[in-house]
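1. Predicted model follows, preceded by the sequence.
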Amino acid sequence: MGLIKDFKAFALNGNVVDLAVGVIIGAAFGKIVSTVVEDIFMPIIGFVTPDGKMFADKFAVLQPAKPGDTYHSLDEAKKAGANVLAYGHLFQTIFDFLIIALCVFAVIKAIERFKEKKTIAPTEATKPPPTEVLLKEIRDELRKR
């Protein structure tokens, strides 16, 4: 019975629950950013490039399956068994990471600013009551004598 009680105390600890919520929200946020990058930013970048391909579909053939073969799409090259370098997908993943990192950085900075404002502005609860201040003054006067 002690093991179950200990696990319950651990699982219901505030830090563990906060961490679980953070991981779930982070995963959902990552999916949103990936979708925005894949469906909005990358098509614009692909449109700007000379060949007009989706950026994720950009690739370089390192070695064709048969000498002289040419491929018009990444899927076609992979199905044929060509050795390809899919650099477009890599750049898209790096772009995803950079946007997520930027958003996390912005959230952390906002939280730090909020904490600074909270600690800078002293509340009434942090100020000692007037009777305590008076007693300290009396104590200091008695020490001087």
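-> Right, received. Where do you want to start? Numbering: from 1, shown residues only.
2. okay, CA-based contacts and neighbour counts for the rest of this
-> Noted.
3. burial count for residue 138?
-> By other CA atoms under 10 Å, the residues close to residue 138 number 11.
4. for residue 11, same thing?
-> Using other CA under 10 Å, residue 11 has 13 neighbouring residues.
5. Next: residue 82.
-> 19.
6. Correct me if wrong: it contacts residue 59.
-> No - with contact defined as CA atoms under 8 Å, residue 82 does not reach residue 59; the gap is 11.2 Å.
7. Second structure follows, compare the two:
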Amino acid sequence: MGMIQEFREFAVRGNVVDLAVGVVIGAAFGKIVTALVDKIIMPPIGLLIGGVDFSRWVITLREAVTDAAGVVTTPAVVIGIGDFINTIIQFTIVAFAIFLAVKVVNRMRRKQAEQPAAPPAPTAEEKLLTEIRDLLRAK
């Protein structure tokens, strides 16, 4: 029973929950970046370099084999260079977005650290000593 209780404490601890939320948000962000790269960024880049669609860039290692009726019996073996280029661009965008987010968080933490804390209230002993000092000055 102790192991189940220990696992429950581990699973509901803040760090694990935060990690789970981060993974879910990261997956959703990855889909957004994929759509951004595939549908918005790559078409203009392809147009600028002569209408090339990166997703179609492949290195063919073996052509597809077809029979007399034209049916593919063995598919082609290709290396998807264009998909790799798209993935590199997506990674760069995600890494830059994370960099900016971390930079903002660090800037906020620095500002908090720079703000001076309010001086602590005097202790009862300090108040008593202050009263004694003031009484001695008054005499």
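-> Sure thing, it's come through. Owing to the predicted nature of the structure, the values given are computational and were not obtained by experimental measurement.
8. Quick TM-score on the pair, please.
-> The TM-score (TM-score structural alignment, normalised by the length of structure 2) is 0.74; 123 aligned residues with a CA RMSD of 2.7 Å.
9. How much space separates the most centrally placed residue in structure 2 from residue 12 of structure 2?
-> With distances taken as CA atoms, centre = their mean, residue 98 lies nearest the centre of structure 2, 4.4 Å away. Residue 98 of structure 2 sits 26 Å away from residue 12 of structure 2, going by CA to CA, to the nearest Å.
10. Also residue 87 of structure 2?
-> Residue 87 of structure 2 is 34 Å from residue 12 of structure 2, by CA to CA.
11. Between these two, tell me which one has more neighbours.
-> residue 87 (16 against 11).
12. Would you agree that one falls within a strand?
-> No - per DSSP: H, G, I helix; E, B strand; the rest coil, residue 87 of structure 2 lies outside any strand segment and is helix.
13. Tell me which residue of structure 1 matches up with it.
-> Mapped onto structure 1 by TM-score structural alignment, residue 87 of structure 2 lines up with residue 93.
14. can you check residue 114 of structure 2 too?
-> Here residue 114 of structure 2 is matched to residue 120 in structure 1, going by TM-score structural alignment.
15. do you know how far that match is from residue 109 of structure 1?
-> When distance is defined by CA to CA, residue 120 of structure 1 is 16 Å away from residue 109 of structure 1.
16. okay, these two: which has more neighbours?
-> residue 109 (12 against 8).
17. Give me the three-state assignment for that one.
-> What three-state DSSP gives for residue 109 of structure 1 is helix.
18. And it? What does it align with in structure 2?
-> In structure 2, residue 109 of structure 1 lands on residue 103 (TM-score structural alignment).
19. which helices and strands sit right next to the host helix or strand of residue 128 of structure 2?
-> Using DSSP states H and E, residue 128 of structure 2 sits within helix 124-138. Packing partners of helix 124-138 of structure 2 (3 or more CA pairs under 8 Å, 6 or more residues apart in numbering; DSSP states H and E): none among the helices and strands.
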